[in-house]
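Peer 1: Any chance you can model this:
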Amino acid sequence: MLIPKGALVVSCQARADNPLHGPIFMSAMARAAAAGGAQGFRANGAEDVAAIRAISTLPIIGISKVWDDRFPVYITPDFDSASRIAAAGADIIALDATPRPRNGEPVDRLIARIRNELKREVFADVSTLEEGKAASAHGASYIATTLSGYTDETAATKADGPDLDLLSALVAAVSTPVIAEGRFDTPDLVAAAFERGAHAVVVGTAITNPREITKKFVHATQRRAV
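Peer 2: Down below sits the predicted model:
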């Protein structure tokens, strides 16, 4: 088990339109997160994964976002994308484990190939209890609530904050370690996740995206001014 129980994992990602986009900035972000006590990272793309691996021995959850307008699944949709981030130094490969259409292998086959051919643990991003149970049965090493609120079926829950109910349901239903991820933007919510039985919690924007953090403060200021 690479991710320790009770760990805070920091997602170090920045899209192309973000001023912090790029491996230099993400490796610095990871270094800062580790100094603050993070016990692992989530990173996108071979370049960022390699840059973080160069400065840390902490576990890296690697993803490869492959955008294709024909398919809703873009988080590590196929074996080739998984292979690239494994070669770059990712210890764990995260993938979209929903049953939605993808340009790649079915989830069960992809999980098996990552474990058997790449010798990596698999971090299954799900949006529902049934998806989590299926990913566990397919051999995923971790089940994460990452996609709750980001699929058509669960979109209505996004405004309600983290899906703590899904977290509790998964903890009760599977023996696989359950990771809380998605909209955990305060220490109190992280604490609530651990109280619900989370093995670990992944936090991204609230720690590593100063642009969005600034927007949140500015929005609150403007509302108060009115």
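
Peer 1: can we go C-alpha only for contacts and neighbour counts from here?
Peer 2: Noted.

Peer 1: can you pull out the helices in this structure?
Peer 2: For the chain, the helices defined by DSSP state H cover 23-35, 46-55, 79-88, 107-116, 129-138, 164-173, 187-195, 205-208, 210-225.

Peer 1: I'd like to know which of these lies nearest to residue 151.
Peer 2: helix 129-138 (12.0 Å; Cα to Cα).

Peer 1: Provide the count of other residues in contact range of residue 81.
Peer 2: Residue 81 has 20 neighbouring residues, counting by other Cα atoms under 10 Å.

Peer 1: what does stretch 28-40 rub up against?
Peer 2: Here stretch 28-40 makes contact (Cα atoms under 8 Å, 6 or more residues apart in numbering) with 3-4, 7-10, 12, 41, 52, 55-56, 58-61, 208.

Peer 1: Please provide the structure for the following sequence as well, for comparison with the first:
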Amino acid sequence: MIPTADALSNGLIVSVQAPLGSPMRDPDVIASMAEASLRNGAVGVRLESPEHIGAVRRRCPEALIIGLWKCTFPDSSVYITPGWREIQEVWSAGADVIALDATERVRPGGQLLADLIQRARQELRAPLMADVDSVQNGLTAAALGCDWIGTTLYGYTETTSNRTPPGLELLPDLRRGLDPLVRLICEGGIASPGAARSALDAGADNVVVGTAITGIDLQVSAYCRGLIA
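Peer 2: Next up, the predicted model:
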């Protein structure tokens, strides 16, 4: 069950993920990091893959879980929960909210975003988080029925590749254009408590932080490169 808006207000959501090939990419390790995050004040966690979602659900049965599944296909650059199969698997694994790419890019197999959102709402009654890269894509996703809008893909799509996250500049316009009941999430590139505060001040309801908290592989690599420079 999703907590009330008051319980979520201004809260931190920790993205607990690990790259392919990392020893951190183990369900028990992911579940431990998720539990530690929740114990220390996070209002929820964002998890990748049905396996990790299931592991955290078993260990932290009351946790708010935003779930996704990164899958790549040769005919599309969309990889965050790109199709109906992935949506079903994420929901079946125990997610409370399903995160999916809601940019205007062509999806694998020509699946349409509007059809996927409608089907998820009608057949699964699943709350959806739209990962977007622009104000217009965020407003469109909300109009199609997404309950949460996140700036997750700002700087990571072909049309925003020259931009650097976090997408703070999107937040004021999104907040003005969205229904107050739609949660606005700032995700991507938040590297300090100060940056997280700036996101809330710019209009976000919640902030997702990943690499800066749980990204051991990338953090250690960055420190090592810095010591050599």
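
Peer 1: TM-score of the superposition?
Peer 2: Overlay of the two chains. TM-score (TM-score structural alignment, normalised by the length of the first structure): 0.93; 221 aligned residues with a Cα RMSD of 1.4 Å.

Peer 1: picking up where we left off before, taking the contacts of stretch 28-40 of the first structure together, which two end up most distant?
Peer 2: 4 and 208 (21.2 Å).

Peer 1: So for these two, which sits in the more crowded spot?
Peer 2: Neighbours were counted for residue 4 of the first structure and for residue 208 using other Cα under 10 Å; residue 208 has more, 21 against 13.

Peer 1: That one - nearest residue in space that isn't next to it in sequence?
Peer 2: residue 12 (6.2 Å; Cα to Cα, 6 or more residues apart in numbering).

Peer 1: What's that neighbour aligned with over in the second structure?
Peer 2: Superposed on the second structure with TM-score structural alignment, residue 12 of the first structure falls opposite residue 16.

Peer 1: What is the neighbour count of that match?
Peer 2: 24.

Peer 1: Can you find the partner of residue 117 of the first structure in the second structure?
Peer 2: Checking with TM-score structural alignment, residue 117 of the first structure has residue 123 as its match.

Peer 1: Same question for residue 152 of the first structure.
Peer 2: Under TM-score structural alignment, residue 152 of the first structure pairs with residue 158 in the second structure.

Peer 1: Kindly report the same for residue 28 of the first structure.
Peer 2: Under TM-score structural alignment, residue 28 of the first structure pairs with residue 32 in the second structure.

Peer 1: now residue 77 of the first structure
Peer 2: By TM-score structural alignment, residue 77 of the first structure lines up with residue 82.

Peer 1: just residue 180 of the first structure next, same as before
Peer 2: By TM-score structural alignment, residue 180 of the first structure lines up with residue 186.

Peer 1: Same question for residue 216 of the first structure.
Peer 2: Checking TM-score structural alignment: residue 216 of the first structure goes with residue 222.

Peer 1: Tell me who's in contact with that match.
Peer 2: Counting by Cα under 8 Å, 6+ apart, residue 222 of the second structure has no contacts.

Peer 1: excluding its backbone neighbours, what's nearest residue 86 of the second structure?
Peer 2: Residue 86 of the second structure sits nearest to residue 69 (Cα to Cα, 6+ apart), 6.3 Å away.
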